[in-house]
Structures are given as C-alpha cells and as structure tokens.
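> sequence unknown, structure follows:
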C-alpha cells in the first residue's frame, strides 16, 4: 500500500513524457525558437534533450548531467557536437547559429549548413560568474 502511494505521488509530481526519438513526442515543447521544437525527458537524473525541426523531423538528441554530455543515436546524430564529442562534416555553415534550447544549465544551438542539414551544438550554459571568450578578451576578465 505504501509503495502504491509513493508511486502515485511521484506520478503526479511530474507529467509523463514519452516518445524520445519521435516526431511529436508526448512532452511539452520547450524550444526558445519558433523554427524548432525541443523536448526534455528525465530519467535517473539525466536530462535527454531532443531537437526537432519545424516539421517534426528529429535533428538530434543529447543526454546531459552535471556539465557532461552524450550524443544519442537518433536523428542526425553525426551532426551533434558537445564539449566531449565533435561532429564531422564537409558542409560549411550557411547562417549564424541560433539558440534553440536554454534551461539555465544547458544550451543547444542550431546552425543551418550548406548541404541543407542542421548542426546542433550542446554546451553548458554560462552563469553570471562565467566569462565567454569575447567578454573576457574585451573587458580584461
């Protein structure tokens, strides 16, 4: 009886999210860009973040925990870069990167490429105490 009560309380604490790898998963779209869809799934403290294009095509997905990332083998996973893994492509950027997802700890940007694909880049989000290369080099931090 206690286990059932705990299970029910856990189930109500977070709405169910299913469908990792699907075009239209059963999860809220948390994208910060109207041209993309971002979905987050959480299991055992790891966030699995999936990025789809405007038509629902899965572009890629990463698992993120504690500033570490792993590229998941769904979508065009060969075009996903993380601090731990580089993507290799002969295509060149066709436009500037645009931010697709940011939860305060993880940022994902999308870059349209010259061959019509989209490259995703997952990085830890900068905190107020962090200094990016441009700010540090121009402000002496």
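Cool, got the structure. The shown structure was predicted, so the numbers you read here are calculated from the model rather than taken from an experiment.
> contacts, neighbours, all on C-alpha from now
Will do.
> what's next to the helix or strand where residue 37 lies, contact-wise?
Mapping residue 37 onto the secondary structure by DSSP states H and E places it in strand 36-43. Residues outside strand 36-43 that contact it (C-alpha atoms under 8 Å, 6 or more residues apart in numbering) are 17-18, 20, 25, 27-31, 47-54, 56, 100-101.
> ok, 10 Å please
14, 16-21, 23-32, 47-59, 61-64, 99-102, 108, 110 (C-alpha atoms under 10 Å, 6 or more residues apart in numbering).
> ok, and here's another one to check against it:
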C-alpha cells in the first residue's frame, strides 16, 4: 500500500509539472518566428488573423499572419520599447509610439491581440496591404498613439 501511494504521488507531481510547463509553452514559443504556420498557440482575438507570441529572454515577439497564413508583420516588445521587425509582407507598415507612421488611408480595423500590457490593431487598406499598430494598453486610440503629424 505504501509503495502504491508513493507511486501515485510521484505520478501526480510529474503530471502537475508537465501541465504547468505546457501552459507556459502554450502562451509563448521559443522558435518559429517568421513562419506561416509556426508550432505556437494562436492567441488572436480575431477570426480573421492568427497571432503568435515568441519569447527569448525578456523580449516578446508578436507575429501577425492573415487567415491564409501569410506573415503580415511582427513586433518586438521589451520593458522599454515597442518596435516593428523587418518580417512579413507589411513590414514597412508597422507603427508604434516609438516608430510612428503617417495616418493610414483607412483607419477602420480591429484589435487582434491584447495581453493587458500591449494591444495590436490591424487596419486593412484598399490596396490589399495592412497597417498594424502596436501600443501600450493604456492607449485608447491606436491610430492617434502611433501616427506623426503632417
């Protein structure tokens, strides 16, 4: 009986460690940035886009793919800044408060990611491109927070 109880306890500990590790890995991944279908959890709040989060050290990388898997763009988030990465077909249309862009032709879009610290707004354009804006969660209007004046 005592051996059975130890075996059961060891199994429960192993299971809880495995589940805990799985939960962390489900939120962030260590590899796959830039891939159409990375082996990472889709954390998008929109059915129109796929959003994947990767982490290396204290830097988080947030990648946006469209519904077909095309990599649209990616951002890096550190404790001190938000920057667009040179990844994806819309890499030149990534705006942050640190890297503002002119106001896009269309500002209609949707928030596709919000982790309580940052949120990511996507505005499809008439020419088939997409402007993406990553801001701190305190920003109420991503367009205003990521555009520069005339």
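Looks like it arrived, so ask away. Treat the numbers as computed from the prediction; the structure is a model and nothing was measured.
> returning to what we had before: please identify the buried residues of the strand holding residue 37 of the first structure?
36-41 (16 or more other C-alpha atoms under 10 Å).
> Give me the mean distance between that strand and the second structure.
After superposition onto the second structure, strand 36-43 of the first structure sits on average 0.4 Å from its aligned residues (mean C-alpha distance after the TM-score superposition for the first structure).
> Where in the second structure does the helix or strand following that strand fall?
Once the chain leaves strand 36-43 of the first structure, the next helix or strand it forms, by DSSP H and E, is strand 46-53. Aligning strand 46-53 of the first structure against the second structure (TM-score structural alignment) gives residues 59-66.
> for the first structure, longest helix please?
helix 2-13 (DSSP state H).
> Buried residues in that one, which are they?
Of all the residues in helix 2-13 of the first structure, not one is buried under the rule 16+ other C-alpha under 10 Å.
> now it, how far from the centre of its chain.
A distance of 29 Å separates the centroid of the chain from that of helix 2-13 of the first structure, by C-alpha atoms, centre = their mean, to the nearest Å.
> And for stretch 3-21 of the second structure?
33 Å.
> Contacts for that stretch, please.
1-2, 22-23, 25.
> Give me the buried entries from the residues you listed.
Buried among these by 16+ other C-alpha under 10 Å: none.
> of the residues you listed, closest to residue 143 of the second structure?
Within the contacts of stretch 3-21 of the second structure, the smallest distance to residue 143 of the second structure is 31.8 Å, found for residue 25 (C-alpha to C-alpha).
> Which residues are in contact with the spatially most central residue of the second structure?
Nearest to the mean C-alpha position of the second structure, counting by C-alpha atoms, centre = their mean, stands residue 62 at 3.0 Å. Neighbouring residues of residue 62 of the second structure by C-alpha under 10 Å, 6+ apart: 28, 33, 43, 51-55, 73-77, 84-85, 113, 120, 134.
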